[in-house]
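Visitor: Predicted model, plus sequence, below.
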Amino acid sequence: MSITEYFQLVVSDYTLRTITLGTAVLGAICGMLGSFAVLRKQSLLGDAISHAALPGIALAFLITGAKDTNVLLLGALVSGLIGTFWIRGMITKTHLKTDTALGLILSLFFGFGMLLLTFIQKQPNANQAGLDKYLFGQAATLVEKDVWLMTTVTGICLVVLLLFWKEFKIMLFDADFTKTLGFNIRFIDILITFFIVLAIVLGLQTVGVVLMSAMLLAPAAAARQWTNRLSIMIFLAALFGAFSGVFGTAISASQNNLSTGPVIVLVAAVFVIVSFIFSPGRGILFRQLRFRKNRRDLKLQKTLQFMHSIAVNHENIKHPHAIKILNNFQGFTRKTLQKMEEKDWITITGQQWALTSKGFHKAENLYNQQLADDRTAD
């Protein structure tokens, strides 16, 4: 099945429609909430929480003996929240840095979860088959009620964002100032963290424990390259996440033996790479172009100032001078002269150049600006 055929079948086929909607909604909510994790410099938090959720899934199965998705995800939510508050406690009550606390919780909880999964797999009960899907995800198991759950959580998240928009925005960029305004920083922080944990838990069934952090961070990292405004960043991150889910699902369904979760993450990675290269403000390509333009403009200005220092020694600033005078000047090239002639700063006649009135005034302005900068620096 080709990708075109896939999109034609999405409308009519229940399974494809459910999976596509589920991955799109998951990508959107992960993009929105991932923006807060990226801006708060807590990128590893998603990885730690997703790994911390694994023992909750195993314990929920051991307690209930059933593979009910809602029960397993509830166990993952409880385990993820416990891991999150342990991280917060280790940071505030000890001298450990954030990255150390995140690494400890990630490894300890994931190791405990793998131990429990191994124990479950060795039980003489066939009911435990399929629990390992939460490691790498299995989008094909999504049903309509899962999509409705994701949609409901996304709607609640949007309402909370609108209600506490000002508080969230101020706390992201200046937590101390937020505290002086009388806002409850602890409550706002817990609220953001809770929704991040909730989004991660919802994505475990689709993307899995191992790759969930990429789903949370990649759309936000891509969106950050395109804007400095929080609202636009959240919108773009949600859009990138949704498109990653849709196109990742389409590519996975159109090819044999391709897992949906890893393909979604790879599509999200493409958005990141494209954003890092082609975004106008921060992209590598445009930054390199700006660097070359600035260097070229600086070379032109230095050459013009040197010509000005020669021209002021004559009563007539338009007096012609031999081009060979410039040979020992470091910034001089034939291409530089052509550019300066195009800007009407100089005129070239044969092997001689002459400064124009426009070029003279430009050089005077550069000289005055340099003097003002030197005074400011002193």
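Guide: Okay, I see it.

Visitor: going forward, measure contacts between C-alpha atoms and count neighbours the same way
Guide: OK.

Visitor: contacting residues for the most centrally placed residue in the chain?
Guide: For the chain, the residue nearest the mean C-alpha position is Ala221 (0.4 Å; C-alpha atoms, centre = their mean). Neighbouring residues of Ala221 by C-alpha atoms under 8 Å, 6 or more residues apart in numbering: Ser35, Val38, Ala237, Val272.

Visitor: can you check Phe195 too?
Guide: Contacts of Phe195 (C-alpha under 8 Å, 6+ apart): Leu33, Cys157.

Visitor: so which strand or helix has it?
Guide: helix 185-203 (DSSP states H and E).

Visitor: Could I get the buried residue list for that helix?
Guide: Neighbour-count burial for helix 185-203 flags 185, 192-203 (criterion: 16 or more other C-alpha atoms under 10 Å).

Visitor: ok, which pair from those residues is furthest apart?
Guide: Ile185 and Gly203 (27.4 Å; C-alpha to C-alpha).

Visitor: who are the neighbours in contact with Leu44?
Guide: Taking C-alpha under 8 Å, 6+ apart, we find Leu44 in contact with Asp99, Leu102, Ser213.

Visitor: Please flag which of those residues sit within helices.
Guide: Of the positions in these, Asp99, Leu102, Ser213 sit in helices, assigned by DSSP state H.

Visitor: Just give the closest residue to Ile341, not the sequence neighbours.
Guide: Residue 341: Glu, not Ile. Thr347 (5.8 Å; C-alpha to C-alpha, 6 or more residues apart in numbering).

Visitor: Structure two is appended below for comparative analysis:
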Amino acid sequence: MEWLSILKDGNTQWVLLSTLLLGIASGVMGSFALLRKQSLIGDAVAHSALPGICLAFMIMGEKDFFGLLVGAAVTGLIAAYLIQAVTRTSKIKEDTAICLFLSVFFGLGIVLLTKVAQMPSGNQSGLDHFIFGQAASLVGKDVRLMGGTAFVLILVITVFFKEFKLITFDAQFAKGVGLPVQRLNFLFLSLLVITVIVGIQAVGVILMAALLITPAISARYWTDSLHRMVAIAGVFGGVSGVVGTIISAMGKGLSTGPFIVLTASAIFVISILFAPSKGMISKGMERRMNDRILLRRSLLKASLGGGCRISEMHVRLGTNERKMSEAIHHCMHSGWLYSDGGEIVLTEQGRLQATHILYADELRELKEMYPSEMASYDEGWLEEAAGQTPSDENLMVLIQERKDVYNRHPYMLKGVRGQ
């Protein structure tokens, strides 16, 4: 197969390793940037790197990868710190400052790129690769520099993980316990700039911000834990880097950046649809299941008074006939009710179930209506009571609790009756 032959090439293996490390570093840094609401700073830094690259080439007169990275880092850091300074010292909001400096620096970069193209050696400079990225144009020394820098970034983030976690979620507490918050913010911003700068040759100035943020957003759908989010984002970023590079290497002159970002975007689409607890499909299934459970509970409570006809129940509960039919069928199958001449009749087990639901729901409603008076009733206990298997013993506990509440607060009974 073609892609197997590509993997056997020594230079391609180095490129894959470097984009793997770059993807991991981008995912990890992007997780913190996302939670710190600094996602767009990565975009501004990436665009601001272009004039630094052009100036470095104009000074050196040749395409030295390390020198170009230094130039990009200088203008990227200047842009990042200017954004922070303008935001702190003026009424300009951060998103406005980002748009301002992004436009100015990128515009300057395009002007300088045009100037470079007019130089005698400009046509062979290959600086246009920095716009969309082309990892295949890297030589062994450049690839090792990019991969090594990405590895160091991952190492530094691992060492300072606890500190970054603290200043991300509670900077005031971090300052209170003696952490140098100002220096840590400076370190984080510097690491963010370096991550963006290192990835520019592989992904490009336009799309580097997407590699920084997309894996982090995707990971956010799979967990609520920061440790797991950072790990998952690193995996997603690494996979995006490797797959995108392989696809790019299979064609002639294909830019690497778009394929890396498209791979990351595909992972994001899978995450937003199929993530276990937050995915759209899983949330939709959970919502439908909850709706069914609520309809069954409402059906049982409505049937306590008797005289309910099957043909009229969907109108009474405000649902359609199909959903009502499913609820009635489930309750019949569970042995809670049966039909007598088209009328719903509760069994003994069904009456016990319905009464248990009625009292448990009433206590929960009182908890919502009178939170201060019901403060002693733990929400967890009420949820547990509502989910218990109905029995005479459990029902007596609920009845006694209900009686105690109304004895202590008689006005609550009037409020419930007035509903």
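Guide: Done, it's in. As the structure is a prediction and not an experimental result, all values here were calculated from the model.

Visitor: Quick TM-score on the pair, please.
Guide: Once superposed, chain against chain, the TM-score is 0.90 (TM-score structural alignment, normalised by the length of the first structure); 365 aligned residues with a C-alpha RMSD of 2.0 Å.

Visitor: could you pull out the strands for the stretch 1-150 of the second structure?
Guide: In the stretch 1-150 of the second structure, no segments count as strands under DSSP state E, counting those that start in this stretch.

Visitor: Same question for the stretch 201-350 of the first structure.
Guide: Counting by DSSP E, counting those that start in this stretch, the stretch 201-350 of the first structure has these strands, from start to end: 321-322, 346-349.

Visitor: so which of those gets nearest Leu163 of the first structure?
Guide: Taking the strands of the stretch 201-350 of the first structure one by one with C-alpha to C-alpha, strand 346-349 is closest: 61.1 Å.

Visitor: Mean distance between the closest one and the second structure after superposition?
Guide: For strand 346-349 of the first structure, the mean deviation from the second structure after alignment is 3.5 Å (mean C-alpha distance after the TM-score superposition for the first structure).

Visitor: quick one: buried residues of that strand?
Guide: Ile346, Thr347, Ile348.

Visitor: quick one: which of those residues is nearest to Leu304 of the first structure?
Guide: Nearest to Leu304 of the first structure among those: Ile346, at 8.8 Å, using C-alpha to C-alpha.

Visitor: For the closest one, give its distance to Leu337 of the first structure.
Guide: The spacing between Ile346 of the first structure and Leu337 of the first structure, counted by C-alpha to C-alpha, to the nearest Å, is 8 Å.

Visitor: do the same with Trp353 of the first structure
Guide: 9 Å.

Visitor: any common contacting residues for these two?
Guide: Residues touching both Trp353 of the first structure and Leu337 (C-alpha under 8 Å, 6+ apart) are Ile346.

Visitor: can you tell me what part of the first structure stretch 74-86 of the second structure aligns to?
Guide: Aligning stretch 74-86 of the second structure against the first structure (TM-score structural alignment) gives residues 78-90.

Visitor: Mind reading off the mean deviation between that stretch and the second structure?
Guide: Counting by mean C-alpha distance after the TM-score superposition for the first structure, stretch 78-90 of the first structure comes out at 0.6 Å.

Visitor: list the buried ones in that stretch?
Guide: Val78, Ser79, Gly80, Leu81, Ile82, Gly83, Thr84, Ile87, Met90.

Visitor: show me the contacts for the alignment partner in the first structure of Ala231 of the second structure.
Guide: For Ala231 of the second structure, the aligned position in the first structure is occupied by Phe235, per TM-score structural alignment. Contact analysis of Phe235 of the first structure by C-alpha under 8 Å, 6+ apart lists Met32.
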